[in-house]
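Asker: with the input below, show me the fold.
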Amino acid sequence: MRTYDNPVIPGFHPDPSVCRVGDDYYLVCSSFEYFPGLPIFHSRDLVHWEQIGNVLDRPEQLPLPLPGATASRGLYAPTIRHHDGRFWVINTNVSDGGNYLVTAERPEGPWSDPVWLDLPGIDPDLAWEEDGTCWCAFTVPGIQLARIDPVKGEVLEGPFPTWSGTGLTWPEAPHLYRIGDWWYLLIAEGGTERGHSVSIARARSPRGPWEGAPANPVLSHGGTDRPVQSTGHGDLVTAPDGSWWMLLLGTRPRGFSPNFHVLGRETFLTPVAWDEDGWPVVTPVAEHHPAPGGAWHPLPAPPARDDFDAPVLAPHWISPYARPEGSWSLAENPGRLTLTATGPTLDRPGHTFVGRRQQHHDCRISARLDPGTGRGGLSVRLDEAHHYDLEAGAGEVLVIARIGPLRQVMARRPVPPGPLTLTLTVRTADLVPPSPELAGTDLLGPDTIACWLGDPDTPGAEPLAELDGRYLSTEVAAGFTGRVIGMYATEGSVAFDWFDYLPAS
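Answerer: I've put the predicted structure just below:
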């Protein structure tokens, strides 16, 4: 039997929403404070996904830097739908403006400038009746519903309260569907932590009255020892063969109690059946499942190395809050990514950083760079108060740990002028060993982050420091995002010849 591995989109890709057009599936995720915003993926089989762009990839589509944005603010919980020959994405910018719609003829874009809606709350959804009536469900808290004109952004009726779950905390993430003779309202509740769950109700009309499923919540891993936790914020989709599936978020915590998840909330896939009474039966999310039927469409693995030879950055590269034109260039030094400092520290917004999501628990990241007269390097980032930096400049290499209010230089080595290779390794085995200074704290964290001068597989490479990964976890830092690993400049300009991201074999 053919199987697939979960998560189907690993790393910080939360709040998935999916639609099918013919044999093609399209999926969007939250991006919070990062630009470009709202990554969009394509698949032919629900298992293999390729990022084809970002919905918000132009500064004119959203204020930049996001006004008032801090870590884990910005863009929350998009919904993607296809109607009347167009793609629609509705989303909330919690840092400025509220709820808005963008549209495109093709999923890879270009996407329109936002049409703003005079509706409060977060997590907006779109659903159409056969006569073209458009409904928007959203969270205020509690779930509300409004009839809207999605082209003009006008609210035509409402909003008014609708079904808000079973009484668990934080009912949110509504999705409204017409399936057969029923309207179904799928929501998340229980909070986005370990108690996260999915519940559903149905009615003959979008206006209600709503009847909750007898088995609610129809999905929850709370209180279990399953390796996938925090399962919720789901969206339903049907395959061409008539089978039903749910894309949803979950986490993979590791380490000693309370367990730590470092990759953020990821996108998982699980089968859905329907019982004889017309209610969905959602299979608990496992790391391995029988695969969907139909053709199998494996995708080529993305290249491990980016040599920065393309005229534009690949869509997986992201930056916190903004990416001003003067902060980066692929043309200034052809074949290199040149970063120019816009701020003197990674400890405050406004710095220059280009990174990618960490997607594997065990991986190795290397970069070849020439700091010149500048200063920069590699950073593992959760937010401004939680990051580990491997930095070159002024004839030395430093390892810097920023954990909450504490900032400490963990290692310092002199280096000659010119290009050098920096490497970070993230591993879940052979964790930070016990020591007199750290008695009793060994093997408690989820992973170890080791910093190297050079390539660890090459003679002459020098280990600089090993850092406990638990301090770059959501359980320590709080928030909604996961680790992003990338390149930065905090002084002058730094040229990066290449960047490698390799999952551990």
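
Asker: CA atoms for contacts and neighbours, from now on please.
Answerer: Noted.

Asker: three-state assignment of Tyr471?
Answerer: Following DSSP: H, G, I helix; E, B strand; the rest coil, we place Tyr471 in the helix state.

Asker: to compare against the first, here's the next sequence to fold:
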Amino acid sequence: MNDRAGREAPPDSTAAVPVPASFETAPNPVVRGLSPDPSACRVGGDYFLATSTLEFWPGIPIRHSTDLVHWTVIGHAVTRPAQYRRDRRPGPLRLYAPTLRHHSGRFYLTCTNVAPGQGNFLLTADDPAGPWSDATWIDADAFDPSLNFDGESVLYTRRTVVAGKEGSGPVVQAELDVDSGNLLTPTVPITPHEAGYCSNDIEGPHIYRIGQWWYLLAAEGGTWKGHMVTVARATSPWGPFVGYEHNPVLTHRHRVGHPIQSTGHAELVDDVKGNWWALFLGTRHHGPKPWHHLGREVFLAPVTWSEDGWPQIGERGTVELEHQLRQPLPAPRGEWPKQHTPWTSGWCTREAPLDGLDINAASPEDMRIALPASPRTLSQDGPVAAAFLSQQEPTATFHATLDALPAYPAHAGIAVYASSGHYYLLTVHTGRDGSWLRLTRQVGDMRQVTSMPAPASAGLEMRISGTLDRYSFHVRTADADAEQAWLEVGSGQTSLLSAETSQSYSGARFCVYANGAATPFQRVGSTNCL
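Answerer: Presented below is the predicted three-dimensional model:
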């Protein structure tokens, strides 16, 4: 793929090309833990990937890969208010559905801050690791903006929302001045209906010029188990786009009980050998469990082409955790220079970090996090004295040590967090009557708090053990040797922190948390087990 509008046409038929029964397998997901709405581009033999971050900061991680399987965060596109707030001041952020493109030596990223009063914006960078420019604001209508560089023109494509109607309106498009953010033409529909090609909800549109055709790839059916990918094509980027008669080209809506669900929101990318691939979101389910709690993750599947030039993703529109390939993966090469910070290691905060937060990795085994004094709680939206780390596997542990216990009413501890209304939190404080542990289980409007005396000690080591069934909370004294037994404080059902229960697009995150006093944590870390 070059960085201009056109790409080489796909082969007329994959059946006409002799291929082995299988080259290897693609282990899915290729990005684990919460990483929805993938968008990717290729520059030479390097691939770059952007995903949504919702209300968490820094915003929009940029990942690099040379083989489409192993991805490394090299930086973030959104790191300051001027990149996501129209007034350039700190405030709410809700970053959804970025699109990442490269053209004439420069990277472009469009995204939506769906927080009130914001909208769709554009960032640019010479290096995808950053720094990225301040935001150029485009419009405030709907979301899911996308870009295509068609020669001298830049096509700006997005979904619409029709007030008072189910689903969404048509996909619309205009020419964009990327320097000013001004639309050079009116937005016009490029899909024939207010609905999609297979459902009443079409979103996440991307257009590609491949050979003689313009292809429109879009998500439909909502982002839950009815999710799907459809494709349409036209001889002009302005349509009319005619849908493929065998749509959808990717979906698991008919695979009840399959461990992968909600497949959709796809991006097409080619490799240097002319093979095509799709990166898309999906959710992992386990056995008959109808829920998921790790969030929407990034999956990979090969793309084949029909004799008359239509793409098909995976095996007749389906994908597996170990997906058998009939084309070789790109060969791995060197790494891209990255920013070595706690943020590129996966740490994040809810909205911009409070003043006084300090995350310091003295060594891989000794992460130190100092939280500032704050009265805010996990149940409140917005910034909070906490540092979060995404859970990547169902079986995982998280641990942190308090060498000094906060004095009542201040308290501090560790949590597993799905949303402001769904979390389990273990805290400790010390007072005149000794040190006390408190386990809070918040599930919607139901709140259960249990307390017990803490082990006699100046400090405390705290641990969360997560499985498919439960999160269990344990403590022991900070000066304990490796053989000392852990004291179980309590546990909570994993399913009650699922996306289905919380009715959110989020996934489980571990965190250290403090309320009321500045609190240093020592030896903070997490282990995820495949």
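
Asker: what segments of the stretch 301-450 of structure 1 are strands?
Answerer: Assigned by DSSP state E, counting those that start in this stretch, the stretch 301-450 of structure 1 shows strands spanning 305-306, 319-320, 328-329, 337-340, 352-357, 363-370, 375-383, 386-393, 396-403, 406-414, 420-427, 448-453.

Asker: the stretch 51-200 of structure 1 now?
Answerer: Under the criterion DSSP E, counting those that start in this stretch, strands of the stretch 51-200 of structure 1 are mapped to 75-83, 86-93, 98-104, 115-116, 127-128, 134-139, 143-149, 154-161, 172-179, 182-189, 197-203.

Asker: out of the ones you listed, which is closest to Glu391 of structure 1?
Answerer: Comparison of the strands of the stretch 51-200 of structure 1 against Glu391 of structure 1 by CA to CA identifies strand 75-83 as nearest, at 30.0 Å.

Asker: list the helices and strands the helix or strand encompassing Thr527 of structure 2 packs on?
Answerer: Using DSSP states H and E, Thr527 of structure 2 falls within strand 519-529. Counting by 3 or more CA pairs under 8 Å, 6 or more residues apart in numbering; DSSP states H and E, the packing neighbours recorded for strand 519-529 of structure 2 are strand 366-371, strand 395-402.

Asker: export these to TSV and tack on mean neighbour count and distance to Glu320 of structure 2?
Answerer: Listed next are those as TSV, based on neighbours: other CA atoms under 10 Å; distance: least, CA to CA, whole Å:
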stretch	mean neighbour count	distance to Glu320 of structure 2
strand 366-371	20	36
strand 395-402	22	20
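
Asker: out of those, which comes closest to Leu325 of structure 2?
Answerer: That would be strand 395-402 among these, by CA to CA, at 28.0 Å.

Asker: what's the average distance of the closest one to structure 1?
Answerer: On superposition with structure 1, the mean distance recorded for strand 395-402 of structure 2 (mean CA distance after the TM-score superposition for structure 1) is 1.2 Å.

Asker: that strand maps to which residues in structure 1?
Answerer: Using TM-score structural alignment, strand 395-402 of structure 2 lines up with residues 362-369 of structure 1.

Asker: which residues does the matching stretch contact?
Answerer: 377-378, 419-428, 455, 494-504 (CA atoms under 8 Å, 6 or more residues apart in numbering).

Asker: please apply the same query to stretch 500-507 of structure 2.
Answerer: 33-34, 291-296, 390-391, 418-419, 421-422, 443-444, 495-496, 498-499.

Asker: residue in structure 1 matching Cys529 of structure 2?
Answerer: Cys529 of structure 2 maps onto Ala504 in structure 1, by TM-score structural alignment.

Asker: what about stretch 52-64 of structure 2, distance to the chain center?
Answerer: 7 Å (CA atoms, centre = their mean, to the nearest Å).

Asker: same check, this time on stretch 241-260 of structure 1
Answerer: Worked out by CA atoms, centre = their mean, stretch 241-260 of structure 1 lies 13 Å from the chain centre.

Asker: report the buried residues of that stretch.
Answerer: For stretch 241-260 of structure 1, burial by neighbour count (16 or more other CA atoms under 10 Å) applies to 244-254, 259-260.

Asker: ok, stretch 62-69 of structure 1 next?
Answerer: 62, 65-66, 69.

Asker: between its first and last residues, how far does that stretch reach?
Answerer: 12 Å (CA to CA, to the nearest Å).
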